[in-house]
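*Asks:* everything below, folded, please.
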Amino acid sequence: MTVNDLTARREAREATRIASAHARSWQLVSAMHPDVFDAAHLGHADQIILDVEDAVDDSQKAQALENVVDWLRGGGTAWVRINDVTTPFWAQDLEVLAGVPGLSGVMLAKTESAGQVTETYERLGRVVPVMALVESALGIEEANSIARAEGCFRLAFGSGDYRKDTGAANEPIAMAYPRTKLVLASRIGGLTGPVDGPTVGPVSKATREQSSDAVTLGMTGKLCLNNEQPEAVNRYFTPTPADIEWAQAFLAEFEAAGRVIRDGSDKPRLARAQKIAERASVYGVATF
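*Replies:* As a prediction, the model looks like this:
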């Protein structure tokens, strides 16, 4: 592929990319594998996240960061998962990434306080959004203040590290509380619904079940670990035909009645119908 061909394909993909505020699939890509950056960028993921944190050994952090910067300066566009504030790599990540073109935002690993988000935001010139990756018991309990921190763009659930921190099992009942906590915190902070943690392995029954659990609780996206998962995740986090049909019928009935609320049950149903309509429109799956 020539440089001109790659540039054209990148521009075409960006023209159809779902904005970060509404993104469903967030694909993590190890920053030590720059040979796959373009494949991920041109794939089905709504957004990609180049990972210089967990996917990279400490001895390779500098090289990973260099790979990211070279690709971004070469015309790529992506989010970057940076190291947490307790490590010596956090400040280095911010110093190197500040002002780099193509940086859509940063995901702050192991976020545990509002101050960590705001300081990250400030060091990046107060212009780069910060997604707070919450991965511990403390982070979950501080989620309300994290969501309201200046610079916080969205919350994401680091489910694997959360289980490691708490000893919780990877079961719906064990994951219900932290997921719900992030959903409520996002609402309190005025943020888009949170991004769920990844499902390890290829697309499977587990991917569908965990996505369904997340959607039921109010989450609006999911981290992905390979090129196969984003297409499935996008499907699971898009309103279903049945949901869209119901929303269309309810809104049509509401309009025909002169937009008059008949009883208390209409208000939550109206809010749900409007949310479904908004998301269906964003993802181009229905016209209201």
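
*Asks:* from here on, contacts and neighbour counts on C-alpha atoms
*Replies:* OK.

*Asks:* just the strands from the stretch 1-150 of the chain, written as ranges.
*Replies:* Using DSSP state E, counting those that start in this stretch, the strands found in the stretch 1-150 of the chain span residues 25-30, 47-51, 78-82, 103-108, 130-134.

*Asks:* quick check: angle from the second one to strand 78-82?
*Replies:* Angular relation of strand 47-51 and strand 78-82 on a 0 to 180 degree scale: 40 degrees, by axes from the mean of the first three to the mean of the last three Cα atoms, to 10 degrees.

*Asks:* elements contacting strand 47-51?
*Replies:* strand 25-30, helix 37-41, strand 78-82 (3 or more Cα pairs under 8 Å, 6 or more residues apart in numbering; DSSP states H and E).

*Asks:* buried residues, the longest one. List them.
*Replies:* Taking 16 or more other Cα atoms under 10 Å as the basis for neighbour counts, the residues of strand 25-30 that come out buried are 25-30.

*Asks:* name the nearest of those relative to residue 151.
*Replies:* residue 26 (19.3 Å; Cα to Cα).

*Asks:* gap between that closest one and residue 7?
*Replies:* According to Cα to Cα, to the nearest Å, residue 26 stands 22 Å off from residue 7.

*Asks:* the helices in the chain, which residues?
*Replies:* All helices of the chain, identified by DSSP state H, fall at 3-16, 37-41, 61-73, 89-97, 114-123, 137-141, 143-147, 159-166, 172-189, 205-217, 229-236, 241-256, 266-282.

*Asks:* which of the ones you listed is buried the deepest?
*Replies:* Neighbour counts (mean count of other Cα atoms under 10 Å) averaged over each of those peak at helix 143-147, with a mean of 25.

*Asks:* residues in contact with the spatially most central residue of the chain?
*Replies:* When the chain is reduced to its mean C-alpha position, the nearest residue by Cα atoms, centre = their mean turns out to be residue 195, at 4.5 Å. Contact analysis of residue 195 by Cα atoms under 8 Å, 6 or more residues apart in numbering lists 24, 154-157, 219-223.

*Asks:* go ahead and confirm residue 89 touches residue 83.
*Replies:* Yes - taking contacts as Cα atoms under 8 Å, residue 89 lies within contact range of residue 83: 6.0 Å.

*Asks:* would you pull up how far stretch 154-173 lies from the middle of the chain?
*Replies:* 16 Å (Cα atoms, centre = their mean, to the nearest Å).

*Asks:* before we move on, what about stretch 108-125?
*Replies:* A distance of 16 Å separates the centroid of the chain from that of stretch 108-125, by Cα atoms, centre = their mean.

*Asks:* picking that back up, which one of the contacts of residue 195 is nearest to residue 254?
*Replies:* For the contacts of residue 195, the nearest to residue 254 is residue 220 (25.9 Å; Cα to Cα).

*Asks:* want to put them side by side, so please do this one too:
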Amino acid sequence: MNSRSTRSALYIPGSKPRALGKARGLPCDVILFDLEDAVAPLAKVEARTILRDALAEGGYGHRLRLVRINGLDTEWGEDDARAAAGMACDGVLVPKVGSPADLDAVAALVPDLPLWAMMETPLGVLNAQTMAAHPRLQGFVMGTNDLAKDLGTRTRGAVTTALQHCLLAARAAGILCIDGVYNAYQDEAGLRAECEDGRDMGFDGKSLIHPAQLDVANAIFGPTEADIDLARRQVAAFDAAVAEGQGVAVVDGRIVENLHVVTARATLAKADAIAALERT
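*Replies:* Alright, predicted model coming up:
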């Protein structure tokens, strides 16, 4: 279980210096610096320079910095990948990945950075297991808007199978998996419900389109004080039981075995990671 905090992954247009500057002070765990959908065609070339300079300037703290490039099947994709290879970022987010070969093509252009994959096509979802096993891949980001478009559906329920399939593949490979966006950024109740749904499925966080969504995502995908307290007590009780030659402990009337302690330790590690982020 990965302890890195990815509760909130906010898309920021790579073409807008003001937005790039504002992002330095936002309480997001991940910044998805976008050269693809959020950048108009006429601004795509200039966006590379704007984003490169913003990342070189720094100030983003311990946030995970991912650059989403255009697809290699577009006129901008290869140059985006080459530019990203020289940027001060933590990885490259590849759109509309359909197979491991798509990742191989980007990996050849970006030799030294981890890759992330947008899971947003039917073919990509069907190939999720083989892509999750790619040696350069660190995580999936669900692209639910494009996936819904390709499926011809309007509901989240219709993409549940795809979400769960990608999550299973990610967990089998030990990589991260971030849920798709919620489009109605002023609908806090709807966002909260979808975040809770994604958290309960097992996603590591939520991708977001507006800073107004950050507080909800951070609260729902982060451990509560009660979660942290329980985790500490589970670890302490289990360690005490082991010291006495026992294999299980009891906390709040429930059996605590090794598997529960693994989860408890991961909760505490995530809480520590969140605290470190919030100090920057």
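
*Asks:* from the contacts of residue 195 of the first structure, pick the one nearest residue 47 of the first structure.
*Replies:* Using Cα to Cα, the contacts of residue 195 of the first structure come closest to residue 47 of the first structure at residue 24, 8.1 Å.

*Asks:* that older thread, of the contacts of residue 195 of the first structure, which belong to strands?
*Replies:* 154-157, 221-223 (DSSP state E).

*Asks:* what do we get in the second structure for residue 48 of the first structure?
*Replies:* Correspondence of residue 48 of the first structure to the second structure, assessed by TM-score structural alignment: residue 31.

*Asks:* tell me which residues touch that match, please.
*Replies:* 9-12, 23, 63-66.

*Asks:* which among the helices and strands packed on strand 47-51 of the first structure is found nearest to residue 250 of the first structure?
*Replies:* Closest approach to residue 250 of the first structure among these (Cα to Cα): strand 25-30, 28.6 Å.

*Asks:* and the angle from that closest one to strand 47-51?
*Replies:* Using the same axes, to 10 degrees: strand 25-30 of the first structure against strand 47-51 is 20 degrees.

*Asks:* matching residues in the second structure for strand 25-30 of the first structure?
*Replies:* Against the second structure, strand 25-30 of the first structure falls on residues 8-13 (TM-score structural alignment).

*Asks:* mean deviation, the matching stretch versus the first structure?
*Replies:* Mean deviation of stretch 8-13 of the second structure relative to the first structure after superposition (mean Cα distance after the TM-score superposition for the first structure): 1.1 Å.

*Asks:* which one of the strands of the stretch 1-150 of the first structure lies closest to residue 179 of the first structure?
*Replies:* strand 130-134 (10.3 Å).

*Asks:* picking up where we left off before, chain center to the match of strand 25-30 of the first structure, what's the gap?
*Replies:* Per Cα atoms, centre = their mean, the centroid offset for stretch 8-13 of the second structure relative to its chain is 10 Å.

*Asks:* same deal with stretch 237-253 of the second structure?
*Replies:* The answer for stretch 237-253 of the second structure is 35 Å, by Cα atoms, centre = their mean.

*Asks:* likewise for stretch 186-204 of the second structure?
*Replies:* 14 Å.

*Asks:* now stretch 180-189 of the second structure
*Replies:* Counting by Cα atoms, centre = their mean, stretch 180-189 of the second structure is centred 17 Å from the centre of its parent chain.

*Asks:* go through it and flag the buried ones.
*Replies:* Result for stretch 180-189 of the second structure [16+ other Cα under 10 Å]: buried residues 180-182.

*Asks:* equivalent analysis for stretch 22-38 of the second structure, please.
*Replies:* 23-24, 27-36, 38.

*Asks:* let's have those in a markdown table, adding distance to residue 80 of the second structure.
*Replies:* Shown next, in a markdown table, are the buried residues of stretch 22-38 of the second structure (distance: Cα to Cα, whole Å):
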| residue | distance to residue 80 of the second structure |
| --- | --- |
| 23 | 21 |
| 24 | 22 |
| 27 | 27 |
| 28 | 24 |
| 29 | 24 |
| 30 | 20 |
| 31 | 17 |
| 32 | 14 |
| 33 | 12 |
| 34 | 11 |
| 35 | 8 |
| 36 | 9 |
| 38 | 14 |
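
*Asks:* out of the residues you listed, the closest to residue 57 of the second structure would be?
*Replies:* Distance to residue 57 of the second structure, by Cα to Cα, is smallest for residue 24 among these, at 10.6 Å.

*Asks:* ok, the closest residue in space to the closest one that isn't next to it in sequence to residue 30 of the second structure distance?
*Replies:* Excluding its sequence neighbours, the residue lying closest to residue 24 of the second structure (Cα to Cα, 6 or more residues apart in numbering) is residue 60, at 4.9 Å. Residue 60 of the second structure sits 10 Å away from residue 30 of the second structure, going by Cα to Cα.

*Asks:* what do you get for residue 182 of the second structure?
*Replies:* 16 Å.

*Asks:* what residue of the first structure takes the place of residue 236 of the second structure?
*Replies:* Aligned partner of residue 236 of the second structure by TM-score structural alignment: residue 252.

*Asks:* what about the closest residue in space to residue 95 of the second structure that isn't next to it in sequence, how many neighbours?
*Replies:* Counting by Cα to Cα, 6+ apart, residue 95 of the second structure lies nearest to residue 118, which is 4.8 Å off, once chain neighbours are set aside. A count of nearby residues for residue 118 of the second structure, using other Cα atoms under 10 Å, gives 23.

*Asks:* can you pull the contacts of the residue nearest to residue 34 of the first structure when sequence neighbours are not counted?
*Replies:* Distances taken as Cα to Cα, 6+ apart put residue 67 closest to residue 34 of the first structure, at 6.3 Å, once the chain neighbours are dropped. Applying Cα under 8 Å, 6+ apart, we find residue 67 of the first structure in contact with 31-32, 34.
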